[in-house]
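K.L.:
Here's a sequence, model it:
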Amino acid sequence: MNTMTIPVQPGTRTSREWWRGAVIYQIYPRSYQDSNGDGVGDLLGIVSRLPYIASLGVDAIWISPFFTSPMKDFGYDVSDYCDVDPMFGSMADFDAVVTTAHALGIKVMIDLVLSHTSAQHPWFIESRQSRDNPKANWYVWAEPSPDGTPPNNWLSMFGGSAWQWDSRRCQYYMHNFLTSQPDLNFHEPEVQEALLDVARFWLERGVNGFRLDTINFYFHDRQLRSNPPLPPERRNDRIAPMVNPYNHQEHLYDKNQPENLDFLRRLRAVMAPYDAAAVGEVGDAQRGLEIMGEYTAGDDLMQMCYAFELLSKDNPTAQSLAELMAEVTRVAGHGWACWAMSNHDVVRHISRWNLSAAAARCLATLLMCLRGSVCIYQGEELGLPEAEVSFEDLQDPYGIEFWPEFKGRDGCRTPMVWEADALNAGFTTGRPWLPISSEHQRLAVSAQETDPGAHLHHYRRIIAFRHVHDALMCGKLRDVRAEGDLLTFHRVSPQEEVFCAFNLGETSVQLTLPEGDWQPIGAEVNSAAPRDGVVQLGHWQPCLVVRR
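P.N.:
Next up is the predicted model:
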């Protein structure tokens, strides 16, 4: 038996803290709903589907980038932070998203990509013209080494050097991602002010918060020191595939800089008058949890961050989950995690972990019982597996670069499936930008709505279950234990204590409840019922009980 006692942490939720324990639904707008037949999802398409999202019972939506962009990285290369790309509609369409969502009781969070812009952004166009123009220092420029090679060994997430030569300035510029995504220089005060103005613009437009892309990439080492090598035994594929040489370095100097904390405090101060919240994406394979703790500690930094432990290919086990919860408490116990099993950057977890229907439902229930907030990715509620996309149909530059060992991110980005019997599953009347999987179409919303036992209804039930239990939304975590395939822990709030047990294996297990007057709950989410203090858990079955 492995017993881990997690120190009790304070947990309360006020009206200003709507984000604490919230369930956030991620929308990848290119693939959600097309309203005009051009094969690409858009903002008015989102408006038309907001009643469906409301029916899930989620607290907020997170919309991936819809800003003006040349779409080299599908919106994560921004050329105008304060406008809507015509592909997705207009600013009036975005206002309709906000108005409709708020009328349905849903908060709106948008994806801010602050670490870099498109090379077509006016800021970069000006910056690269000379070494002495007003924006000359807005990006990360560096002299070549004496032999003309890049100034250091930093690598791009998308392969190759993180430096690109520019013949106008006869200097290199830094790009953590594509060469068409130059990194902003956060050491320049004017850059910080411009980005805080972007946040203010959208807050004034009515958004309730932000998902902050690559939040730990904002600052670089002023001295441009080279990263040390990372020993093979410490390498993993949490944020980059193993075929990517990015995993060969310990990224001490190209990201994760201490100056970032002061900028995050400034951003939090901008958000505060609007009761807005942010969730940061921490892209680091070794220190992700530690950075999550640093960035969410106290009331003057970010409200939430997520790392990649549950987005990795490693199947979760009782032991690994207990160790994860213990580590989060150790390094981020005074902060707030945001958990996700799938998103637009990773293979969908149904396929990544090769889950049976029972396993998928049990892990979804477990997700809703964790301390922290939760993100679910469009189609996750349908139990969609990863779609197979042929090389000829690939759109993702990441997949094209590393094919076939890494097939990129298109398989998790294929269009949402709405109607089982409709053309293109009801996503578009035109040709979809990515092909729609026939396997997905059989799992469409229309097919599941009429089946009470469908995956969709399980998600509705577990979200509702989470919301009616204060202990699950914002309570403390204690007494985490792993024994074989059995994981148990307590969630505690002033109103109640919930004991959570999960059989994460294929054979049944017997559990004796802790002492106390426990009442069974969660029958609607397949919770096993105790008898005389003893519970028989079937394979991949939870047991949830409460005392007040």
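K.L.:
Could you use CA atoms for every contact and neighbour count after this?
P.N.:
Fine.
K.L.:
for the stretch 201-350 of the chain, what spans make up the strands?
P.N.:
209-212, 277-281, 304-306, 338-339 (DSSP state E, counting those that start in this stretch).
K.L.:
out of those, which comes closest to residue 484?
P.N.:
Of all those, the one in closest proximity to residue 484, counting by C-alpha to C-alpha, is strand 338-339 (23.6 Å).
K.L.:
Can you give the contact residues for that closest one?
P.N.:
For strand 338-339, the surrounding residues in contact (C-alpha atoms under 8 Å, 6 or more residues apart in numbering) are 279, 304-306, 310, 367, 372-375.
K.L.:
quick one more, to check against the first:
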Amino acid sequence: MKTMTLAGKRSQPGSEIIPDADWWRGGVIYQVYPRSYQDTSGDGIGDLIGIAERIGYIASLGVDAIWISPFFTSPMKDFGYDVSDYTNVEPMFGTLGDFDHLVKVAHDHGIRIIIDLVLSHSSDQHPWFIESRLDRTNPKADWYVWSEPKPDGTPPNNWLSIFGGSAWQWDGKREQYYLHNFLTSQPDLNFHNAEVQDALLDVVRFWLDRGVDGFRLDTINFYFHDKELRDNPPLARELRNDSIAPAVNPYNHQLHIYDKNRPENIEFLKRFRALLDEYPGTTAVGEVGDAQSGLQIVADYTSGTDKMHMCYAFEFLSKAPVTVDRVRTVMTDFITAAPEGWACWAFSNHDVIRHATRWGDNVNDRDRFLRLLAGLILSLRGSVCLYQGEELGLTEADLAFEDLQDPYGIQFWPDFKGRDGCRTPMVWSENEQSAGFTIGQPWLPVPPEHRHLAVDAQDHVQGSMLNHYRRLLTFRKAHRPLAKGSLEFHESGDQVLSMVRRDGNEAIFCAFNLSEETQIIARPAGEVEPLDGHGFSGFLRADTIELSPYDAFFARLG
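P.N.:
Presented below is the predicted three-dimensional model:
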């Protein structure tokens, strides 16, 4: 659809959809990992044209937007999360013209485009860093985080890299250390420098002018560091969490209060939001990479209307099982911390073991369990990110060491196998070469166990996992409280999660049996009108509701 001219400049006439300032609140975002979605060039690596060719499929799911992981110019040391040019496309993914085409095709299908911005750090091959490391007096000398060594030549403090080892790398040219929270080839930008902030906001404007509808901000809480470079304190063993770094990585042994999560970030986020507000209908979701105080940071970053629209939380990306108590605790803690804030929930993404394996390996009926989890995440208060292949029920691939590409997995093998297992190619056709992903040699193997879950094997099967997701997304759109309403939990024992989503005068009761046994719960007070169209079979009796194992029930309350 075409629209009136908006406040912000748009360089792609006709490539806009009707702005809705509130579309993101309760929106469902489908994450596309471009390397693994669809290859059209035959090089075995997915590309932007491939995504454009599959927009019809994405639209058939009923999602509101797609989030595309980084496709910018990059040496690919961390597969695009090491950017060497923020305003161009890495040739393996295509061209700026291909991106413009993708935006238009998506908008023609009513799908918004969210792109992944990596602002906390760049590649060491970015022209900014190349200039910065020349000497201590050049115009960009202070654009990255440089520091003198201690008198004995060791790093300035005890900060650790998520990818292992010290977060400081010695540079012989400047005879100083530079900070890298990730790979040594990913130096951290110095957000205390106003020129850096301005340059990065220029990048944001470039893509807004190109027609994007929003941004997923990678590692948003890593932007600022403590100016005094104080040591992080130790973290008690019982508080450590595996959703940020594996247990084999000592990164989890610190309380990260000085190398990230700094209060100065709030003012930058306000500058960022002010820029987005010039472009009606755009949004931003910040990834809070912190398992220690993540919900409080999400609350801080989304409170009010002058910072992030929403934040991408890690609370459901760890191995901790999904239980009634856990879901209630996470949701209650967030609502208490930020009653007017907004979170974006995910069970899987490109960095963690797929939840079909992470949680599904521990149940007797994985298929029913995954169907229940789909209903659950699409009923929680907040927006939702679905990761490509999640709608097919894809499990984590178990790859051989020689097939690994991820430097994280190679570094910590065999105790931690890295992120390649969740990044294997999308399976489109059960019997085609490489499952329809490429006519070439795929950059990661296509797991044989994924083939029978391919899109063409599920598309026309009414009871398939794929069509279950389609039904649920249609159901969510038909009942506004599920997307935008408030949430209040009901007491239904320790095996059934029950809650009411309320928007205006409409209230929807939801109940989820998280156990492998049939459960009977009390009927809510007042008029209860069972709803259908969601694919579950829980049913209402005179005074109770009966739920089969891993089953759900939905009703409108009078």
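K.L.:
can you put the strands of the stretch 201-350 of structure 1 in TSV and add distance to residue 269 of structure 1?
P.N.:
Listed next are the strands of the stretch 201-350 of structure 1 as TSV, based on distance: least, C-alpha to C-alpha, whole Å:
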stretch	distance to residue 269 of structure 1
strand 209-212	13
strand 277-281	11
strand 304-306	15
strand 338-339	21
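K.L.:
Redo these as TSV? Include mean neighbour count.
P.N.:
Shown next, in TSV, are the strands of the stretch 201-350 of structure 1 (neighbours: other C-alpha atoms under 10 Å):
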stretch	mean neighbour count
strand 209-212	23
strand 277-281	24
strand 304-306	26
strand 338-339	25
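K.L.:
of all the ones you listed, which lies closest to residue 464 of structure 1?
P.N.:
Once the strands of the stretch 201-350 of structure 1 are compared by C-alpha to C-alpha, strand 338-339 is nearest, at 17.3 Å.
K.L.:
Just give me the mean distance for the closest one relative to structure 2.
P.N.:
For strand 338-339 of structure 1, the mean deviation from structure 2 after alignment is 0.4 Å (mean C-alpha distance after the TM-score superposition for structure 1).
K.L.:
whereabouts in structure 2 does that strand align?
P.N.:
Against structure 2, the aligned range for strand 338-339 of structure 1 is residues 344-345 (TM-score structural alignment).
K.L.:
Could you do stretch 125-133 of structure 1 as well?
P.N.:
Aligned using TM-score structural alignment, stretch 125-133 of structure 1 spans residues 130-138 in structure 2.
K.L.:
How far away from the center of its chain is that stretch?
P.N.:
Offset of stretch 130-138 of structure 2 from its chain centre (C-alpha atoms, centre = their mean, to the nearest Å): 34 Å.
K.L.:
Can you tell me what sits against it?
P.N.:
Residues contacting stretch 130-138 of structure 2 (C-alpha under 8 Å, 6+ apart): 124, 139-144, 171, 173-174.
K.L.:
any idea which of those is closest to residue 471 of structure 2?
P.N.:
Proximity of the contacts of stretch 130-138 of structure 2 to residue 471 of structure 2 (C-alpha to C-alpha) peaks at residue 124, which lies at 45.8 Å.
K.L.:
Test my guess that the closest one contacts residue 186.
P.N.:
Yes. Using C-alpha atoms under 8 Å, residue 124 of structure 2 is in contact with residue 186, at 5.8 Å.
K.L.:
just checking, residue 242 of structure 2 touches residue 318?
P.N.:
Yes. Counting by C-alpha under 8 Å, residue 318 is a contact partner of residue 242 of structure 2 at 6.2 Å.
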